[in-house]
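Q: sequence first, then the predicted structure:
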Amino acid sequence: MYNDCTKTISTDNTNNNSDVNHWIGFIVHYLLGKEKHLIILDYKDSRPIYEQIVARFQDLILKGALEVDTQLPSVRNLAMELSINPNTIQRAYTELERQGFIYSIKGRGNFIAANEHLKKEKREEIFRSILKLVKEARGIGIKEDELIHKIAEGYKEDRVDD
């Protein structure tokens, strides 16, 4: 069973991998620490592959699935696992480093950076989005109690998916 931080996907023989087969694209797992995490590449996604990789690592880092100072797979190893050009992985790692999600040590590899400030920035971004949506909802006549009810539903659905 692989834990993907948002969903658990069973790959035992009893379900013939039906849960996995619904994903469009290429799925690969790699070992980081004691947990297995999925990198899902969707070839129908309009975003470049490196952006998909960046987004997935950001998600894993912000959710705490990848701990600070955890070493990432080497560029070569991850490129081989994903069957893509190593330059694509290098570009993703460079972008993650530029954004402060990872740091590199010459000759040793790439590691997860301390990320409390990134989590704080993400929280603020989410709150700004919520305020924008509240203004939009108020503008079309959605009542406060309706909005609060929908938010509560969202939290309940999230717990079911965990």
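A: Arrived safely, thanks for sending.

Q: drop to CA atoms for contacts and neighbour counts, all remaining ones
A: Fine.

Q: what helix or strand is the nearest residue to Leu82 once chain neighbours are set aside on?
A: Sequence neighbours aside, Val28 is the residue nearest to Leu82 in space, at 6.4 Å (criterion: CA to CA, 6 or more residues apart in numbering). Secondary structure assignment for Val28, by DSSP states H and E: strand 26-32.

Q: in addition, the following structure is provided for comparison:
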Amino acid sequence: MEDFQATKPIYMQLADRINHKIVRNELRAGEKLKSVRDMAVESGVNPNTVQRTYSELERMDIVESRRGQGTFVTEDKGKLQQLRDDLKNEHISNFINQMTEMGFSKNEMVKGLQNYIQKEGE
């Protein structure tokens, strides 16, 4: 059973979770996703919600349905790289917006990131 935020539709939150698994290589190109029923039970949501999630991912060309076989992660490396880039840019944008709201300049953000990365490298 998964926790969901009230601010975003559940099907989109499921899609985000699947996309993150793909970017982390927990789901690989060509790999089969769980059946709608299994994903619904695991997530604690209605199967129609999972079907909507899979349909949305298919519309985005992240997954493809194969009649009688199930839903699979695309094998299109370009699409997977685009997904990776999109998620990276989304997180960077969120970070910059939050830091800007707190009053940090771009220069302070860059220096902060550089210091953080240097400390993590040790």
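A: Structure's in. What do you need? Only a predicted model underlies this, so the values are computations on that prediction, with no experimental measurement involved.

Q: could you pull out the strands for structure 1?
A: Here structure 1 has its strands, by DSSP state E, at 2-3, 8-9, 26-32, 35-41, 102-105, 109-112.

Q: can you redo those strands as JSON lines with mean neighbour count?
A: As requested, the strands of structure 1 are exported to JSON lines (neighbours: other CA atoms under 10 Å):
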{"stretch": "strand 2-3", "mean neighbour count": "15"}
{"stretch": "strand 8-9", "mean neighbour count": "14"}
{"stretch": "strand 26-32", "mean neighbour count": "14"}
{"stretch": "strand 35-41", "mean neighbour count": "18"}
{"stretch": "strand 102-105", "mean neighbour count": "17"}
{"stretch": "strand 109-112", "mean neighbour count": "19"}
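
Q: for Met80 of structure 1, find the nearest of those strands.
A: strand 26-32 (10.4 Å; CA to CA).

Q: how far does the strand holding Val28 of structure 1 sit from the chain's center?
A: 13 Å (CA atoms, centre = their mean, to the nearest Å).

Q: against which helices or strands is that strand packed?
A: strand 35-41, helix 75-82 (3 or more CA pairs under 8 Å, 6 or more residues apart in numbering; DSSP states H and E).

Q: give me that answer again for 7 Å
A: strand 35-41 (3 or more CA pairs under 7 Å, 6 or more residues apart in numbering; DSSP states H and E).

Q: who are the packing partners of the strand it packs on?
A: strand 2-3, strand 26-32, helix 49-62.

Q: what angle sits between the last one and strand 35-41?
A: Counting by axes from the mean of the first three to the mean of the last three CA atoms, to 10 degrees, helix 49-62 of structure 1 points 150 degrees away from the direction of strand 35-41.

Q: identify the residues contacting helix 49-62 of structure 1?
A: The contact list for helix 49-62 of structure 1, computed with CA atoms under 7 Å, 6 or more residues apart in numbering, reads Ile39, Leu41, Leu66, Thr88, Ile89, Arg91, Ala92, Leu96, Lys119.

Q: could you rerun that using 8 Å?
A: 5, 39-41, 43, 66-67, 88-89, 91-93, 95-96, 101, 112, 115, 118-119 (CA atoms under 8 Å, 6 or more residues apart in numbering).
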